[in-house]
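Participant: give me a 3D structure for the following:
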Amino acid sequence: MDIDAYRRKRLKELVDKESDGNVAAFARLHNQDAARLRQVLNPNYRGGKGFREGVARRLEADLKLPPLYFDLGIEQVIDSKHASLHDNSMISAPKGGLTEELLTARRDNLTEDSPQTFGKHQNVEVAPIGQRKIPVISYVQAGMMTEVVDPFELGDGLETITTHLDLSDGAFGLRIKGESMLPEFREGDVIIIDPAEHPLPGDFVVAKNGDEEATFKKYRPRGTNDRGEMVFELVPLNDDFPTLNSERDHMSIIGVMVEHRKYRRR
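Facilitator: Below is the predicted model of the structure:
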């Protein structure tokens, strides 16, 4: 069983337990999009790869589940010195999937003497080391992307960065420009975008208009139009900039932000 199938199994067990298998009722209970949950639970969605890292982590947060809830118990158990919990249960690692460093990411109920932490009263821990290289591309390159475009090669980017996230082949980085997303996103910050992720309300996305110009904004769905197409707004965090509308401004989503890297500025 691969990691996506295992995550679907864990989610289905949760739906069965809380809503007797009724996805719509489960969605209402947790203020989620039922159609999106059905997609995630569908083993044929995106070739069985619809429950990737970013989806799992966001859904855990939305459902107020412990971090890595959907990954607990798969295949092999990580050495207890890295992942021993107070209840002696284990976090286990998917073969060929997430790195051990990611799965041993600490949470509040880890033992205080775990070697990954820095002492009983410290609030820091060892961070996972990036294993996957992805290109950081320009906004012009991002604006040229379509759903069927070949992934950018590392040499096509302005630079490369590494990440420990389990992302699709088309993932790329962008360096923030301008002030429309202040104060959360400052010029020079780096964001990692995965085109394989489906945007949920409140997600941050990269989108493009009919002139192949890319922009980074907050995603806010507004329902469907007469043609059954999703209408959405792209909202800046800085009120001095206008909100974009997918119908009026002919916008389409390129990908969803899965990581934000801030840099200290003096």
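
Participant: for the rest of this, base every contact and every neighbour count on C-alpha atoms.
Facilitator: Fine.

Participant: now for Asp211, how many residues are close by?
Facilitator: Taking other CA atoms under 10 Å as the neighbour definition, Asp211 ends up with a count of 10.

Participant: Asp240: neighbouring residues, count only.
Facilitator: 10.

Participant: that one reaches Glu179, doesn't it?
Facilitator: No - under the criterion of CA atoms under 8 Å, Asp240 is not in contact with Glu179, lying 9.2 Å apart.

Participant: got any residues that touch both of these two?
Facilitator: The overlap between the contact sets of Asp240 and Glu179 (CA atoms under 8 Å, 6 or more residues apart in numbering) is empty.

Participant: one more, so I can put them side by side:
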Amino acid sequence: MTLKDRIRTAREYAGFTQKELADRVDISQTAIHKLECGRSRSSRRTVAIALACGVNPIWLETGEGDMILGGSRGAHQASDIGAPYYTGAMDFLQAPVISWGDAKFWPDDKESMETDTPLGHAPVPHFASNRSFALKVQGDSMSTEFSEGDIIVVDPEMEPKNNHYVVVFLPMENDVTFKQLAVDGGRRYLKPVNPRYPIMPMEEAAKICGVVVSKYKEYE
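Facilitator: Got it, this is the predicted structure:
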């Protein structure tokens, strides 16, 4: 089943016309029509469409997993997608997308964050905690596994282990970075996926802000 088929299936499951769905996710009916006929092969509103129709955002975007995650069906206005919350229909947590600079403050020192307005939201896997947050990938040090612009969901409650992808605050550089954790003989290293970048020893004062539990791609 292609994206166009999944969007049509989700809309029909929710009982919406193309116009009703378009109004709920704040895009034009023409945009919905183009998605359903395959003239548009992607949309940055995929998550909003999934939430509006009461289906699994991961299934809608990738075709993986179940269309319905459980619970009764229901729909949500796009305007409802504000602060993190569980959708009643799917028991699906939405994590706020925050800036890299604010990652070192999340979640225990939110008053020090530069902004209290999320840059967006991303669905959180069922196994992750309700303290999860999301970031938009910058640069190419983690390609080809992660591309610039991908959304990564980070769980600060998950215990970091060897080979986990982690977000780390480096106080000596006053910088937040995203790398793969490598543990060798009790020493920890931060390893880029892209071989063009060097492996870095992890300084003792470094703070692991969380473990990456999922990624999503947005299309313009």
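
Participant: please state their TM-score.
Facilitator: TM-score for the superposed chains, counting by TM-score structural alignment, normalised by the length of structure 2: 0.53, backed by 139 aligned residues with a CA RMSD of 3.4 Å.

Participant: for structure 2, longest helix please?
Facilitator: Determined from DSSP state H, the single longest helix within structure 2 is helix 3-14.

Participant: with structure 1 instead?
Facilitator: As assigned by DSSP H, the longest helix anywhere in structure 1 is helix 3-19.

Participant: C-terminal to the longest helix of structure 2, what's the next element?
Facilitator: Scanning forward in sequence from helix 3-14 of structure 2, with DSSP states H and E defining helices and strands, the next element found is helix 18-25.

Participant: so where is that following helix in structure 1?
Facilitator: Alignment note (TM-score structural alignment): helix 18-25 of structure 2 is unmatched in structure 1.

Participant: off-centre distance for that helix?
Facilitator: What separates the centre of helix 18-25 of structure 2 from the centre of its chain is 23 Å, taken as CA atoms, centre = their mean, to the nearest Å.

Participant: any chance you could map the strands in structure 2?
Facilitator: Listed from the start of the chain, structure 2 has strands (DSSP state E) covering 94-96, 121-123, 133-136, 151-155, 165-170, 175-184, 187-191, 200-201, 207-216.

Participant: and for the second one, what span of structure 1 is it aligned with?
Facilitator: Same thing as strand 121-123 of structure 2. Using TM-score structural alignment, the match for strand 121-123 of structure 2 in structure 1 runs over residues 160-162.

Participant: residues contacting that stretch, please?
Facilitator: Residues beyond stretch 160-162 of structure 1 that count as contacts (CA under 8 Å, 6+ apart) turn out to be Gly130, Gln131, Arg132, Lys133, Ile134, Pro135, Val136, Leu154, Gly173.

Participant: any of the residues you listed buried? List them.
Facilitator: Buried residues within these, counting neighbours by 16 or more other CA atoms under 10 Å: Ile134, Pro135, Val136, Leu154, Gly173.

Participant: I figured Trp100 of structure 2 hits Val137, correct?
Facilitator: No - the pair formed by Trp100 of structure 2 and Val137 falls short of the contact definition of CA under 8 Å, at 9.1 Å.

Participant: shared neighbours, those two?
Facilitator: Where contact means CA under 8 Å, 6+ apart, no residue is in contact with each of Trp100 of structure 2 and Val137.

Participant: ok so, going back, quick one: which of the strands of structure 2 is nearest Val55 of structure 2?
Facilitator: Taking CA to CA as the measure, the strands of structure 2 were each checked against Val55 of structure 2, and strand 121-123 came out nearest at 11.7 Å.

Participant: so how far is that closest one off the chain centroid?
Facilitator: Relative to the chain's own centre, strand 121-123 of structure 2 is displaced by 5 Å; criterion: CA atoms, centre = their mean.

Participant: read off where stretch 188-203 of structure 2 ends up in structure 1.
Facilitator: So stretch 188-203 of structure 2 sits over residues 232-247 in structure 1, by TM-score structural alignment.

Participant: other residues contacting the matching stretch?
Facilitator: Residues external to stretch 232-247 of structure 1 that are found in contact with it (CA under 8 Å, 6+ apart): 179-184, 217-223, 231, 251-252.

Participant: Ala50 of structure 2: what's it in contact with?
Facilitator: With the criterion set at CA under 8 Å, 6+ apart, Ala50 of structure 2 makes contact with Ala10, Asn56, Pro57, Leu60.

Participant: can you name the two of the residues you listed that sit furthest apart?
Facilitator: Across those, the two members that end up farthest from each other (CA to CA) are Ala10 and Pro57, 10.3 Å apart.

Participant: so for those two, which sits in the more crowded spot?
Facilitator: Under the criterion of other CA under 10 Å, the comparison of Ala10 of structure 2 against Pro57 puts Pro57 first, with 27 against 23.

Participant: and the gap between the more buried one and Gln138 of structure 2?
Facilitator: Spatial separation of Pro57 of structure 2 from Gln138 of structure 2 under the definition CA to CA, to the nearest Å is 23 Å.

Participant: which part of structure 2 matches stretch 23-37 of structure 1?
Facilitator: Equivalent residues of stretch 23-37 of structure 1 are lacking entirely in structure 2, counting by TM-score structural alignment.

Participant: for that stretch, buried residues please.
Facilitator: In terms of neighbour count (16+ other CA under 10 Å), stretch 23-37 of structure 1 has its buried residues at Val23, Ala24, Ala25, Phe26, Ala27, Gln32, Ala34, Leu37.

Participant: any of the contacts of stretch 232-247 of structure 1 buried? List them.
Facilitator: A residue is treated as buried here by neighbour count (16+ other CA under 10 Å); on that basis the buried members of the contacts of stretch 232-247 of structure 1 are Glu179, Ser180, Met181, Lys217, Lys218, Tyr219, Arg220, Pro221, Val231, Met251, Ser252.
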